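Q: My questions concern the predicted model and sequence given below.
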Amino acid sequence: MKAVIQRVLQASVSIDGEIFSRIDQGLLVLLGISNEDDENDIAWLSKKISQLRIFNDENDVMNKSLIDVNGNALVVSQFTLLASTKKGNRPSYIQAAGPDIAIPLYKKFVAQFESDLGREIKTGIFGADMKVSLVNDGPVTIIIDTKNKE
């Protein structure tokens, strides 16, 4: 799994011109699922994101997690994170999991992330044409790949 995590003041997902999900302070997580991902990736990534200390403490040092600041989370599926651009100019998405694999893993990730945070998170709709808006706070953007755990 690959995740792009952005610390936001607000973020939203619109579908067909209507806001589907919206959060205030927290994290926007763009999640790409590969053919090789499994439930071990879900558990590791969810814990890593929920405990990632990228929010400022009282000394203005990034020392607090999403849990610590009681922040919100918005998770959006994004298969393009698995793009390979090694050959030519058209990205290849052969490493991205198809819906039969990706949808169950996406749902399990969302459930695990909610469990780790202890509260509901917002999502987009898997496979929908979504418009994502955000106000990146910092800006702070972190990329995590579960294939690089060590």
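A: Arrived safely. Residues are numbered from 1 along each chain as shown.
Q: drop to CA atoms for contacts and neighbour counts, all remaining ones
A: OK.
Q: mind checking the end-to-end distance for stretch 57-69?
A: 9 Å (CA to CA, to the nearest Å).
Q: Which helix or which strand is home to Val110?
A: Element membership of Val110, judged by DSSP states H and E, is helix 99-117.
Q: no no, Asp68
A: Per DSSP H and E, there is no helix or strand for Asp68.
Q: Pasting the second one now:
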Amino acid sequence: MRVVLQRAKDATVTVNDEVAGAIAKGFVLLVGVTHEDTEKDADYLAEKIAGLRVFEDENGKMNLSIKDVGGAILSVSQFTLYGDTRKGRRPNFMAAAKPDQAKKLYDYFNEKLREKDLTVETGVFGEMMDVRFTNDGPVTLLLES
């Protein structure tokens, strides 16, 4: 699994002109799944994200986790994270998991985050989505299982 994590001041995801999910302070997660990913990969990333210390403390040091600051998560499925652009000009998405497998693992991943007492909002799997957010910092990290 791959997750692009972006620290956000606020974020919304809209589908067909309707807000599907919205958060204030927290993380925007773009989540990609490949064929070999399992629940073990989702468990690892959920644990890593819940404990990641990338919010500033009173001294301006990144020492606080999302739980420490009362943040929330906006999780958006993103098969294009497995786009291969090494050949030609059009990405090849063969490394991305098929939709049924990806949705199952994406849903499992979000539930694991919720089990860690995190608020998780989502987009709509498989739909065209507009994601808007204010990147805080900016802080952007790529996490892989």
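A: Here it is on my side, so go on. All values reported here derive from a predicted model rather than from experimental measurement.
Q: List the TM-score for the superposed pair.
A: Here the TM-score for the pair of chains, by TM-score structural alignment, normalised by the length of structure 2, is 0.98; 145 aligned residues with a CA RMSD of 0.7 Å.
Q: how about the helices of structure 1, start to end?
A: 39-51, 99-117 (DSSP state H).
Q: Strands along structure 1, start to end?
A: Using DSSP state E, the strands of structure 1 run over 2-15, 18-23, 26-32, 55-56, 62-64, 72-77, 122-123, 130-145.
Q: Need those in CSV (columns: distance to Ile101 of structure 1).
A: Formatted as CSV, those follow (distance: least, CA to CA, whole Å):
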stretch, distance to Ile101 of structure 1
strand 2-15, 15
strand 18-23, 24
strand 26-32, 12
strand 55-56, 33
strand 62-64, 34
strand 72-77, 13
strand 122-123, 18
strand 130-145, 18
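Q: could I get the ones you listed as a markdown table with mean neighbour count?
A: Shown next, in a markdown table, are those (neighbours: other CA atoms under 10 Å):
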| stretch | mean neighbour count |
| --- | --- |
| strand 2-15 | 21 |
| strand 18-23 | 16 |
| strand 26-32 | 25 |
| strand 55-56 | 18 |
| strand 62-64 | 15 |
| strand 72-77 | 25 |
| strand 122-123 | 20 |
| strand 130-145 | 15 |
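Q: Leu81 of structure 1 touches Val29, doesn't it?
A: No. Applying CA atoms under 8 Å, one finds Leu81 of structure 1 not in contact with Val29, separated by 11.7 Å.
Q: Which residues are in contact with each of those two?
A: Ala3 (CA atoms under 8 Å, 6 or more residues apart in numbering).
Q: Could you report the distance from the most centrally placed residue in structure 2 to Thr122 of structure 2?
A: The centroid of structure 2 falls nearest to Leu29 when counting by CA atoms, centre = their mean (1.8 Å). Noted for Leu29 of structure 2: a distance of 9 Å to Thr122 of structure 2, by CA to CA.
Q: go on, Leu30 of structure 2?
A: Distance from Leu30 of structure 2 to Thr122 of structure 2, by CA to CA: 10 Å.
Q: helices or strands up against the helix holding Val110 of structure 1?
A: The contact analysis (3 or more CA pairs under 8 Å, 6 or more residues apart in numbering; DSSP states H and E) places helix 99-117 of structure 1 against helix 39-51.
Q: And the contacts of the helix it packs on?
A: With CA under 8 Å, 6+ apart, helix 39-51 of structure 1 has contacts from 1, 5, 65-67, 105, 108-109, 112-113, 116-117, 146.
Q: what's the farthest-apart pair in those?
A: Ser65 and Leu105 (24.0 Å; CA to CA).
Q: re the thing from before, shared neighbours, Leu30 and Thr122 of structure 2?
A: Common neighbours of Leu30 of structure 2 and Thr122 (criterion: CA under 8 Å, 6+ apart): Ser75, Val76.
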